[in-house]
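Novice: Sequence and predicted model, in that order:
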Amino acid sequence: MHTTRALLRPLAGRVTNAAAMQQAALSLPRNRYPQHMMGRGASVVGLKDHIYFAKATASGAGRRGVVESTGDAPLKLNMNLPKVAGGKGEGQNPEQLFAMGYSSCFLGALQLAASRADHGELVDTAKVNASVFLGHPEDPNMDGFGLRVELTVEGCDDDAIINAAHEFCPYSRALTQGADIKIMKV
């Protein structure tokens, strides 16, 4: 299937009534993931407290709209589909932002893991590359899109440190063990 057509295929036969879509989203079970998503029977990672939170607001035309975050260093970005997906490519897209956040977070986790192992020097020049792929799920009965993420670590050959970073990184935990997600309406 041609990439542009794949990303922009019509939503025929899908729920389009806004009220029905909202009700369906709100009726999703919280903290419940299919067992095949949980890895070794683990449960969703809950939080007993929080030390920081980030808030972002999307407005406008979704993937062609605006997203902004307030806080210590406010950020406002114009969003756009990549050219390959039929957009003008004149803005950022959620997959770019996810890749940036994950690679940065994993690098921090890698540095912490190396430091805890008294081998901080092993990651002095390390880099983490994240590739985020958006595509259709293999399951033909699953609607929408899915993600595949590939991380590559440069400058660190220690598997134990890389594995420790993967276990510590909140992005890795969210993707492998689930996250506590609440969808609320205002």
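Specialist: Happy to help now that I have it.

Novice: Please count neighbours and contacts with C-alpha atoms only from this point.
Specialist: OK.

Novice: out of everything not next to it in sequence, what's closest to residue 172?
Specialist: Of all residues not flanking residue 172 in the chain, residue 166 sits nearest, at 5.8 Å (CA to CA, 6 or more residues apart in numbering).

Novice: what's the answer for residue 123, then?
Specialist: residue 156 is the one closest to residue 123 (CA to CA, 6+ apart), at 5.7 Å.

Novice: hang on, that neighbour packs against residue 128?
Specialist: No: the criterion here is CA atoms under 8 Å, and residue 156 misses it with residue 128 at 9.7 Å.

Novice: one step back: I'd like the next helix or strand past the one helix or strand the residue nearest to residue 172 maps to.
Specialist: Using DSSP states H and E, residue 166 maps to helix 159-168. As assigned by DSSP H and E, the chain's next helix or strand after helix 159-168 is helix 170-177.

Novice: what's the spacing between the residue nearest to residue 123 and residue 163?
Specialist: Separation of residue 156 from residue 163 (CA to CA, to the nearest Å): 11 Å.

Novice: Name the residue in the two with the higher neighbour count.
Specialist: residue 156 (18 against 12; other CA atoms under 10 Å).

Novice: My impression was that that one belongs to a strand - is that right?
Specialist: No: counting by DSSP: H, G, I helix; E, B strand; the rest coil, residue 156 is not found in a strand; it is coil.

Novice: hmm, back to that, what's the angle between the helix holding residue 166 and helix 170-177?
Specialist: 80 degrees (axes from the mean of the first three to the mean of the last three CA atoms, to 10 degrees).

Novice: here's the one I want to compare it with:
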Amino acid sequence: MENQNVIESANTLNVVINKVLYTGKVHVSGGREGFAKSSDGVLDTALSSPGSTGKGTNPEQLFAAGWAACFIGAMKHNAPQLKIALPVDAAIDAEVDLALADSGFNLQARLNVVLPGLTYEEAKTVVEAAHQTCPYSKATRGNINVQINVAI
């Protein structure tokens, strides 16, 4: 692309990145009624607005899937250090709302974490640790309403 100018390049959290582990690259055209394709071609999907009859997924579903997958990864990362055996059938039902507030459009989310076989204290411990280390949790902390529910 020609004539690229940086509009924003702020390190507002003063986080120093030591090493980039992965960069997800996705080209989107057409917005909510468009298409999304990753640079490796694995993601190649139509997009549609929430509640529409379009045949594609929507950004809220993609965000929910990404956050849930990342959060489970964070639980898997933290569980051994906490000496908690994470159940193989650990799951998350993630819900991301597109909402309207006084300030305009906003998101809010609920992560319904299911950890069968753990005690409530074990589940709470691993979920709290994951919420501190999951990059999606870090990105949303203080920015959107988040509710985390735990079922055992």
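Specialist: The structure has been received and is ready for your questions. Worth saying up front: this structure is predicted, and the values here are computed from it rather than measured.

Novice: before we move on, the earlier item: where do the contact lists of residue 156 and residue 128 of structure 1 overlap?
Specialist: Residues touching both residue 156 of structure 1 and residue 128 (CA atoms under 8 Å, 6 or more residues apart in numbering): there are none.

Novice: Residue 36 of structure 2 should be in a helix, yeah?
Specialist: No: assigned with three-state DSSP, residue 36 of structure 2 falls outside any helix and is strand.

Novice: Give the aligned equivalent of it in structure 1.
Specialist: Under the alignment defined by TM-score structural alignment, residue 36 of structure 2 corresponds to residue 67 in structure 1.

Novice: now residue 28 of structure 2: how far from residue 106 of structure 2?
Specialist: Separation of residue 28 of structure 2 from residue 106 of structure 2 (CA to CA): 21 Å.

Novice: can you check residue 39 of structure 2 too?
Specialist: 28 Å.

Novice: hmm, back to that, gap between the helix holding residue 166 of structure 1 and the chain center?
Specialist: Its chain's C-alpha centre and that of helix 159-168 of structure 1 lie 19 Å apart, by CA atoms, centre = their mean, to the nearest Å.

Novice: Run a quick neighbour tally on the alignment partner in structure 1 of residue 125 of structure 2.
Specialist: Counting by TM-score structural alignment, residue 125 of structure 2 corresponds to residue 160 in structure 1. Residue 160 of structure 1: 12 surrounding residues under other CA under 10 Å.

Novice: just the one 5 residues further on next, same as before
Specialist: When neighbours are defined as other CA under 10 Å, residue 165 of structure 1 has 22 of them.

Novice: How about residue 75 of structure 2?
Specialist: 25.

Novice: contacting residues for it?
Specialist: Residue 75 of structure 2 makes contacts with 86, 126-127, 129-130, as judged by CA under 8 Å, 6+ apart.

Novice: just residue 56 of structure 1 next, same as before
Specialist: With CA under 8 Å, 6+ apart, residue 56 of structure 1 has these contacts: 67-70.

Novice: Assign residue 105 of structure 2 to helix, strand or coil.
Specialist: On the three-state scheme (three-state DSSP), residue 105 of structure 2 is labelled strand.

Novice: just checking, it touches residue 99?
Specialist: Yes: using CA under 8 Å, residue 105 of structure 2 is in contact with residue 99, at 5.7 Å.

Novice: what's the spacing between the residue nearest the centre of structure 1 and residue 147 of structure 1?
Specialist: Nearest to the geometric centre of structure 1 sits residue 98, at 4.9 Å (CA atoms, centre = their mean). Per CA to CA, residue 98 of structure 1 is found 10 Å from residue 147 of structure 1.

Novice: who touches both of the two?
Specialist: Counting by CA under 8 Å, 6+ apart, the residues touching both residue 98 of structure 1 and residue 147 are residue 132.
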